[in-house]
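**Student:** build me a structure from this.
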Amino acid sequence: MASNGPDGLPRSAESELSLRPILCRIENAQKRRAAGFTAETKLSAHNDPQPILKAGAAELLEMRRRRERILSPDLVDGPSWVMLLHAYVSPNSVMMTKELLNATSVPQTTAFRWLQYLEQEGYLEKAEHPSLTDNRATFYRLTPDGRVSLERVLEDMLRE
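**Tutor:** Just a heads-up that it's a prediction; the model follows:
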């Protein structure tokens, strides 16, 4: 069943992450390494690192702006971004509340407010752990729409 994404366009709940941008990026990095080009050569003492660093900072700002087109501006960095990434890479697709809170570098009360916000906005939802029956622990996972949105952001970030 298709649902609408944050941009209002129909999105599949089971969106497949295209590996093409990732493979392209890996291939380009391998070519640069093979040619002897590394970050160290880029920022060697023989060159002025400031233009390179400014270009890098400008690229980071552009990536943030592109993420804001897909996710709410509140979610493109900080504790919420860290929680979304951790929920995405979680081996069981679910994480304990405590794990999500500890993944951030903010006080637990602040992290918990962000967790509630992510749930309220429909990015995370409470879930049962696939192999545990302990009802005392609370688990979270990405919602299907949350996964689609995050995968769109990651694909965009990995494009060259």
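
**Student:** CA atoms for contacts and neighbours, from now on please.
**Tutor:** Will do.

**Student:** tell me the buried residues in the biggest helix by length in the chain?
**Tutor:** In terms of residue count, the longest helix belonging to the chain (DSSP state H) is helix 49-70. Using 16 or more other C-alpha atoms under 10 Å as the test for burial, helix 49-70 gives 63, 64, 67, 68, 70.

**Student:** before we move on, what about stretch 114-127?
**Tutor:** In stretch 114-127, counting by 16+ other C-alpha under 10 Å, buried: 114, 115, 117, 118, 119, 123, 124, 125, 126, 127.

**Student:** tell me the one of these nearest residue 147?
**Tutor:** residue 123 (7.5 Å; C-alpha to C-alpha).

**Student:** following up with a second sequence; could you model it the same way so I can compare the two?
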Amino acid sequence: MTMHYISSTRAGTSARPGKVERALRAAPVAPITLVSSEDEEAASRRRRVALALAREFYAGRRRRSRFFSADLFGEPTWDILLDLYVASCEGRSVPTTSACIGAHVPPTTALRWLRILETRGLVAREEDGRDGRRTFVHLTTRGMTAIESFLGSMGNALSVALAGAARENLAEEEGIAVAAE
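**Tutor:** Model prediction:
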């Protein structure tokens, strides 16, 4: 298996980077500490929550298009990253063509974004050892770390928000005023 990394600095984009490309460049990637030996059960639970969130974010983007025009929300890189994360967690290989389809944009657009993600070190491609015409794409360690960090922070934020809403509902049922935090 040969890894393919794009060496072009432009990665198929115009000389002046767009908003998404500038945001990708500027986005810090915080390392995530997943486990210590006594924390294996908690780490497993965090991975299950992260996987459930990734699936829901991806499905939510499709659901959103039932209520809003799909052209209002162009995030093919996010779709690609979520798709690759879920596939990685499920132990599935993702052909490049499938990653393009999962991005829900024209193939040339998806390929351009894949090149940008490769340039940023978030994804890598490797040849199919049995079929020289096909390549697979997967998250790199950096890409996996970034998405797990994001999903972990979202899981924490959702837990806090849901706990706060539950406290407010309980207080409302009991007729108690709740101070805003």
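
**Student:** picking that back up, reformat the buried residues of helix 49-70 of the first structure as JSON lines; add distance to residue 142 of the first structure.
**Tutor:** Formatted as JSON lines, the buried residues of helix 49-70 of the first structure follow (distance: C-alpha to C-alpha, whole Å):
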{"residue": "63", "distance to residue 142 of the first structure": "22"}
{"residue": "64", "distance to residue 142 of the first structure": "21"}
{"residue": "67", "distance to residue 142 of the first structure": "17"}
{"residue": "68", "distance to residue 142 of the first structure": "18"}
{"residue": "70", "distance to residue 142 of the first structure": "16"}
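
**Student:** against the second structure, where does the longest helix of the first structure fall?
**Tutor:** Using TM-score structural alignment, helix 49-70 of the first structure corresponds to no residues of the second structure.

**Student:** how close does the helix or strand just after that helix sit to the second structure?
**Tutor:** Beyond helix 49-70 of the first structure in the direction of the C-terminus, DSSP states H and E gives the next helix or strand as helix 78-89. After superposition onto the second structure, the mean distance of helix 78-89 of the first structure to its aligned counterpart is 0.6 Å, using mean C-alpha distance after the TM-score superposition for the first structure.

**Student:** circling back: could you work out the most separated pair of the buried residues of stretch 114-127 of the first structure?
**Tutor:** Farthest pair in these (C-alpha to C-alpha) is 114 and 127. Separation: 17.4 Å.

**Student:** which residue lines up with residue 155 of the second structure in the first structure?
**Tutor:** Matched across to the first structure, residue 155 of the second structure falls on residue 158, judged by TM-score structural alignment.

**Student:** next: residue 81 of the second structure.
**Tutor:** Match for residue 81 of the second structure (TM-score structural alignment): residue 84.
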